[in-house]
Each structure stands twice: as C-alpha cells, then as structure tokens.
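>>> My questions are about this predicted structure, shown below with the sequence.
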Amino acid sequence: MEKEVIYNADLHFEHQNWQRELNFWEDELKSFQLRLEELVNRWTDQKVLAEIEKFQNKFIIQEKEFDALKDQIAMHEKNMAAHYEKNEDVLNKTFVTQHLDFRKVLETERNLYYDLKKEFFRFLTKYM
C-alpha cells in the first residue's frame, strides 16, 4: 500500500492563499461599513435603520470569525515551523487531518460570507 506524502510547503502555500482571502474579505467589510454609514445619513425610517444595524452586527461577527480563522492558520504555521526546525518536511497524519478539516471549515465560511454579501447587495439595491 502506497502512502501519500504531504509536505510543509504544500500546506504553507494553501495557508498563504487562505490568509490572502481572509484579508481581502476584511477589506471588503470595511468598504461595506462605509456604505452603511452613507445609508445612515440618508435614511430616517426606523425599519431601514434597523436593517442597517442588523448588517453592522453581522459584519462585526464576521470580522471576529475571520480573526479566529487567521489565528488557526497561524497555529498551523507554528506547528509546521516546529517540524521544519527538526528537519521533518513530512507531517504526521493527525496534523494533516486537522488541515483537511480546517479546509472544510473555510469552505463553509466562504459560502456563508458570500451569502451575506448577496444579502447585503440586495439591501443596497433596495435602499441606495
């Protein structure tokens, strides 16, 4: 039976991509917050203001989630660095399994974030 070999560099590459994606999303959230500020200045209707507040809260929660994901990536990188310092380029099965599980978490987060974006753009279309 042949075993698949997973190298630090392969996982590091994926971590870098995830990090860039999370940074991009954080930048997007900042621009979305600016749009909400514009709407607050335009609308006095309590229904609209309540929806604005709902989005502000969702964006805060999303930002915290992004920070937590970035922390997890940093922990994975630290673990890989420890292996690298010991001249271990191949990681153990447990760590690789955690990486694959995290990949699923990030895919789920990606879908949730895109759903939030779609909802937000529908809201903007209605009230901008």
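It's in. Treat the numbers as computed from the prediction; the structure is a model and nothing was measured. Numbers count the residues shown, from 1 in each chain.

>>> hey, let's count contacts and neighbours off CA atoms from now on
Fine.

>>> Do you have the helices of this structure handy? List them.
According to DSSP state H, the chain carries its helices in the segments 8-42, 46-85, 93-127.

>>> Pipe the ones you listed into a markdown table and attach distance to residue 1 per row.
Written out in a markdown table, the entries for those read as follows (distance: least, Cα to Cα, whole Å):
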| stretch | distance to residue 1 |
| --- | --- |
| helix 8-42 | 22 |
| helix 46-85 | 25 |
| helix 93-127 | 16 |
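
>>> The structure to be compared is supplied as follows:
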Amino acid sequence: MEKPVLYNSNREFEQQQWKGEIAYWKEELEMFTIKLSEFITRWGEKEILDQIDDYRRQFVFHGEVIEDLLEDLEQQEVFLMAQSDADILKNETALVKNHVNLRKRMENQREIYAQLKKQVFRFLEEYL
C-alpha cells in the first residue's frame, strides 16, 4: 500500500479554509443565539419556548465542537512549525492521518450544523 502524501501548500490552504469557516460559524452562532433570545420574549407558549431552548442548547454544543476543532487545528499547526520545511511530508504518516481526521470532523460538523440551521429556519418560518 502506498503511503499517503500531504503537500504543505494543500494542507495550509485547507487549514486556512477551515479557520475561515470556523470564524464564520462562531459569528453565525452568536447571531442565532441573539435571534432565539428575542423570540423568547415574544412567545409564551411552553411548547415553543421549549423548542427555542432546545435550539439554544444545540447551538451551545456546536460552539463547543467548533472550539475543539479550532484548538486541534492550532495544535497541528504548532506541531508543523516544529517540523522541517520540506514541501512534502512523506514520512509523517501520523500527521497525514491527523489531517484527514480533522477533515472528516469538519465535514461531519458541516453536515450536522447545516441540518440544525434548516430546522431552525423552518421553525422560525412557522412561528414568525
């Protein structure tokens, strides 16, 4: 089996993309939290308030997940700074596996978060 090869330029590009995406998610989570807080003052029905509270908890959870992703991404960058400046990291199988794992986690977070946003928008449309 051929060893995976990870080019620094590709890794750096992907990591910058992830950082931008995480920054956007953080801003978006703040906006959703504010918007849901506004709705709490408008609605008195227990069922609606419970649903809003559930969405707020999910946003807190997603905030924690993206913080973990960002921390792991930064740790990987610190590790890479200590490595050689070679263009190809051929013998760093652990690094490649770690990067691929981060990629899978980002993809998973993207999908789960997108589903949550769809649910929240549908909820808002129904009760606005």
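Structure's in. What do you need? Computed from a prediction, not measured in an experiment: that's the story for all the values here.

>>> In CSV: the helices of the first structure, plus mean neighbour count.
Conversion of the helices of the first structure to CSV gives the following (neighbours: other Cα atoms under 10 Å):
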stretch, mean neighbour count
helix 8-42, 15
helix 46-85, 15
helix 93-127, 13
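
>>> Which of these sits closest to residue 2 of the first structure?
Comparison of the helices of the first structure against residue 2 of the first structure by Cα to Cα identifies helix 93-127 as nearest, at 14.3 Å.

>>> Have a look at how far, on average, that closest one is from the second structure.
Superposed on the second structure, helix 93-127 of the first structure shows a mean distance to its aligned partners of 0.9 Å (mean Cα distance after the TM-score superposition for the first structure).

>>> wouldn't residue 33 of the second structure be in contact with residue 54 here?
No: using Cα atoms under 8 Å, residue 33 of the second structure makes no contact with residue 54, being 11.4 Å away.

>>> Now check residue 115 of the second structure against the first structure: what is it aligned to?
Taking TM-score structural alignment, residue 115 of the second structure has residue 115 as its aligned residue in the first structure.

>>> Could you measure from its match over to residue 58 of the first structure?
Residue 115 of the first structure sits 12 Å away from residue 58 of the first structure, going by Cα to Cα, to the nearest Å.

>>> for residue 7 of the first structure, same thing?
Distance of residue 7 of the first structure to residue 58 of the first structure, given as Cα to Cα: 37 Å.

>>> List the contacts of the most centrally placed residue in the second structure.
Relative to the mean C-alpha position of the second structure, the nearest C-alpha, by Cα atoms, centre = their mean, is the one of residue 66, at 4.1 Å. By Cα atoms under 8 Å, 6 or more residues apart in numbering, residue 66 of the second structure lies in contact with 22, 25, 26.

>>> one more time with 7 Å
residue 22 (Cα atoms under 7 Å, 6 or more residues apart in numbering).

>>> Please report how far it lies from residue 59 of the second structure.
Residue 66 of the second structure sits at a distance of 10 Å from residue 59 of the second structure (criterion: Cα to Cα).

>>> now swap in residue 65 of the second structure and tell me
The separation that residue 65 of the second structure has from residue 59 of the second structure, given Cα to Cα, amounts to 10 Å.

>>> likewise residue 82 of the second structure?
In this view, residue 82 of the second structure and residue 59 of the second structure are 35 Å apart by Cα to Cα.

>>> One more: residue 41 of the second structure?
Residue 41 of the second structure is 19 Å from residue 59 of the second structure, where distance means Cα to Cα.
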